[in-house]
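*Asks:* A structural model of the following input is requested.
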Amino acid sequence: MPPVGELIWFAAALAGAGVVAGLLAGLFGIGGGAILVPVFYQIFGLIHIDEAVRMHLAVGTSLAIIVPTSIRSFLAHKARGAIDVELLKSWILPIPFGVVAASLIVASVSSAGLRAIFAGIAIIVGLRMLFNRQSWRLGSDLPPNPARAGVGALIGLLSALMGIGGGVLNNTFMTLFGRPVHQAVATSSGVGVLISVPGLFGYVWAGWGAAGLPPFSTGYVNWVAAALIIPVTLLVAPIGVRLAHALEKRQLEIWFGLFMMVVAARFFYSLT
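*Replies:* Okay, the predicted model is just below:
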């Protein structure tokens, strides 16, 4: 068993990550997984969780936390009437389809492979946050099916592989096709629900019976870590929602983009 000092540091670090994740959930319409996954990976290493399952456990636990966080954020945004309900309805099948495909990949990919996937997507997300401009447009309205369904499936696939709620990807999609950023953020909270719920079950299935998992884990989901962070994220997510409707987020986007680039570099370095 780890020393008491390590356990206290473990709990404090997770609580801090939970505050950041909850704020991001409301502010950017994301589940905070982009913060939680690298934090989990490092902290799980400090308590000597097997490297073979550490990254899988970080991603799966992140998705489990995003379930209540995204639901809370979705309800808060829905109360403001800013969500594109039609888009969410059109993605009820495509997004979970992408999540299921991700679960099949996770069941067979190595820890190094999953870190490489996370780092690759993190670079794309980081560049988007650093260089995105609200004036960029690909069209005046969202594309119809089958293109729309394909985008939904891709968002589900990439988000589930990375352990994120899909907000950054959906925000990019919606704003590129002329939708207001506040509507994109609000709708992304619903996208997070469509990703995290099937993602939770997918990672439980993918890791069922895996060797090296720590106590209180079901597949690739550790419930101790989830229990420590979920209450914090639920408390602060509504604060993020209020900030989303009141603040200029460009500086925050830049810092978040830089963070993602550093995380990507860290994971790529771990592969050498």
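
*Asks:* contacts, neighbours, all on C-alpha from now
*Replies:* OK.

*Asks:* which stretches of the stretch 51-200 of the chain form helices?
*Replies:* Using DSSP state H, counting those that start in this stretch, the helices found in the stretch 51-200 of the chain span residues 51-79, 85-90, 94-106, 111-131, 147-162, 167-176, 181-206.

*Asks:* Out of the ones you listed, which is closest to Trp223?
*Replies:* Distances from Trp223 to each of the helices of the stretch 51-200 of the chain were compared by C-alpha to C-alpha, and the smallest falls on helix 51-79, at 7.5 Å.

*Asks:* in the closest one, what's buried?
*Replies:* Of the residues in helix 51-79, those with enough neighbours to count as buried (16 or more other C-alpha atoms under 10 Å) are 51, 53-78.

*Asks:* next one: stretch 9-27
*Replies:* Under 16+ other C-alpha under 10 Å, the buried positions of stretch 9-27 are 10-11, 14-15, 17-27.

*Asks:* Nearest residue to the middle of this structure?
*Replies:* Ile164 (1.4 Å; C-alpha atoms, centre = their mean).

*Asks:* Could you tell me how many residues sit around the nearest residue to it once chain neighbours are set aside?
*Replies:* Nearest-residue entry for Ile164: Gly33, 4.3 Å, with adjacent residues in sequence omitted and distances by C-alpha to C-alpha, 6 or more residues apart in numbering. Residues near Gly33, counting by other C-alpha atoms under 10 Å, number 32.

*Asks:* ok, Gly33 touching Gly163?
*Replies:* Yes - checked against C-alpha atoms under 8 Å, the pair Gly33 and Gly163 is within contact range at 5.5 Å.

*Asks:* To compare against the first, here's the next sequence to fold:
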Amino acid sequence: MAGRPCLAGGVLNLEWLFIVELLVLGCFTGFLAGLLGIGGGMLLVPFLTFLLTQRGVDGQFAVKMAIATSMATILFTSISSVRAHHKRGAVRWDLVRGLAPGIVLGGLLAGAGVFAMLKGQWLALFFAAFVGFSATQMLLDKKPKPTRQMPGAPGQVAAGGVIGFLSGLVGAGGGFVSVPFMTWCNVTIHNAVATSAALGFPIALANVAGYVIGGWSLTPALPGAFGFLYLPALVLIAAASVLFAPLGARAAHAMNVKQLKRAFAFLLYGLAAYMLYKGLAG
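*Replies:* Now for the predicted structure:
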């Protein structure tokens, strides 16, 4: 059927326009992942949901496929982005070690359990709420109290659990929670963005493992789909985002991102509105 992906002789063939759409999406989200430490999921999920529904996937399942596929791309984006940040000494590896255990536990719980049980409609509404929250945080740019610091080891494990769990439900790399949390605890914005990029890998790894477990027995919604994961989109978006994430990371250290964050916040409001519509439409 025209416009739909198909497998022929073991080689995946996609409509050329669909390939271009996925590559552009990967370039844009990869750049923003490096620039703002957001993982790209807040952009990928609404656009992938739209593209999949246009290709005949049921709206409820399209949301789940978009979330899972978005999270899988972060496995690649985070590596590319964090290398660029690490070269500049911006990653707080002590915070990565403190938050990662909780992130893995929270991510597995979300991906293997709650995600599979929730309806796509509720996930869309949940996504809209948290993207709206993240946009508001960016827009207000509230400053923390000078005396506030990161919590100790138990507090970091608990915070990591929340970050991993919420990320698994919305398919984002955790930057929408971890960056505001770290800056609220007086971690500088550049360190917070770089550390968030490093946290993207354990977040994605735990959640993707959960998605694979939760969707193991599902019938593919499209050729090339594996449970909740849509492999053609994963390959194309990851390839493009890996190339553009270092450019975003480089830009993050060369500019004041305050005005950019405000502009990005309004884009997020628009995407949150779209997912709210998808959720309410059911």
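
*Asks:* For the equivalent of Val170 of the second structure over in the first structure, give me its contacts.
*Replies:* Aligned by TM-score structural alignment, Val170 of the second structure pairs with Met162 of the first structure. The contact partners of Met162 of the first structure, taken as C-alpha atoms under 8 Å, 6 or more residues apart in numbering, are 33-34, 37, 59, 117-118, 121.

*Asks:* Also Val99 of the first structure?
*Replies:* With contacts defined as C-alpha under 8 Å, 6+ apart, the neighbours of Val99 of the first structure are 153, 156-157, 159-160, 195, 198-199, 202.

*Asks:* Looking at the second structure, which of those residues hold up?
*Replies:* With contacts defined as both residues aligned by TM-score structural alignment, their matches' C-alpha atoms under 8 Å, 153, 156-157, 159-160, 195, 198-199, 202 are the ones among these whose aligned partners also touch in the second structure.

*Asks:* Kindly state which residue of the second structure is aligned to Trp223 of the first structure.
*Replies:* Across the two structures, Trp223 of the first structure finds its equivalent in Leu231 of the second structure, going by TM-score structural alignment.

*Asks:* I figured its match hits Ser70, correct?
*Replies:* No - under the criterion of C-alpha under 8 Å, Leu231 of the second structure is not in contact with Ser70, lying 10.6 Å apart.

*Asks:* Quickly list what's touching both of those two.
*Replies:* Taking C-alpha under 8 Å, 6+ apart as the contact criterion, no residue touches both Leu231 of the second structure and Ser70.

*Asks:* So for the counterpart of Val208 of the second structure in the first structure, what's the nearest residue that isn't a sequence neighbour?
*Replies:* Matched to the first structure by TM-score structural alignment, Val208 of the second structure sits across from Leu200. Distances taken as C-alpha to C-alpha, 6+ apart put Ala64 closest to Leu200 of the first structure, at 5.3 Å, once the chain neighbours are dropped.

*Asks:* so what corresponds to that neighbour in the second structure?
*Replies:* Across the two structures, Ala64 of the first structure finds its equivalent in Ala72 of the second structure, going by TM-score structural alignment.

*Asks:* is it true that its match touches Ile203?
*Replies:* No - between Ala72 of the second structure and Ile203 there is no contact, the gap being 9.8 Å when judged by C-alpha under 8 Å.

*Asks:* what sits against Ile79 of the second structure?
*Replies:* Ile79 of the second structure makes contacts with 198, 201, as judged by C-alpha under 8 Å, 6+ apart.

*Asks:* Please compute how far stretch 225-235 of the first structure lies from its chain's middle.
*Replies:* The gap between the average C-alpha position of stretch 225-235 of the first structure and the chain average comes to 15 Å, counting by C-alpha atoms, centre = their mean, to the nearest Å.

*Asks:* same deal with stretch 4-21 of the second structure?
*Replies:* Relative to where its chain is centred, stretch 4-21 of the second structure has its mean C-alpha point 24 Å off (C-alpha atoms, centre = their mean).

*Asks:* What of stretch 110-121 of the second structure?
*Replies:* Going by C-alpha atoms, centre = their mean, the spacing between the C-alpha centre of stretch 110-121 of the second structure and its chain's C-alpha centre is 16 Å.

*Asks:* Could you do stretch 16-24 of the first structure as well?
*Replies:* 12 Å.

*Asks:* Kindly name the residues of the second structure that line up with that stretch.
*Replies:* Counting by TM-score structural alignment, stretch 16-24 of the first structure corresponds to 24-32 in the second structure.

*Asks:* ditto for stretch 249-265 of the first structure
*Replies:* Following TM-score structural alignment, the aligned partner range for stretch 249-265 of the first structure in the second structure is 257-273.

*Asks:* ok, now stretch 85-101 of the first structure?
*Replies:* The counterpart of stretch 85-101 of the first structure in the second structure, using TM-score structural alignment, spans residues 93-109.

*Asks:* Buried ones in that stretch, by neighbour count?
*Replies:* 95-96, 98-109.

*Asks:* Give me the mean deviation of that stretch from the first structure.
*Replies:* Its match in the first structure and stretch 93-109 of the second structure itself, once the structures are fitted together, sit a mean 1.1 Å apart by mean C-alpha distance after the TM-score superposition for the first structure.

*Asks:* cool, and stretch 65-85 of the second structure?
*Replies:* Following the fit onto the first structure, the mean deviation recorded for stretch 65-85 of the second structure is 0.8 Å by mean C-alpha distance after the TM-score superposition for the first structure.

*Asks:* who's in contact with stretch 220-227 of the second structure?
*Replies:* Outside of stretch 220-227 of the second structure, the residues within contact range by C-alpha under 8 Å, 6+ apart are 5-7, 12, 57, 211-212, 215-219, 230-232.

*Asks:* er, stretch 136-144 of the first structure actually
*Replies:* 148, 174-179.

*Asks:* Just among those residues, which is most surrounded?
*Replies:* Note: the member of these with the most neighbours is Thr175, at 26 neighbours, neighbours being other C-alpha under 10 Å.
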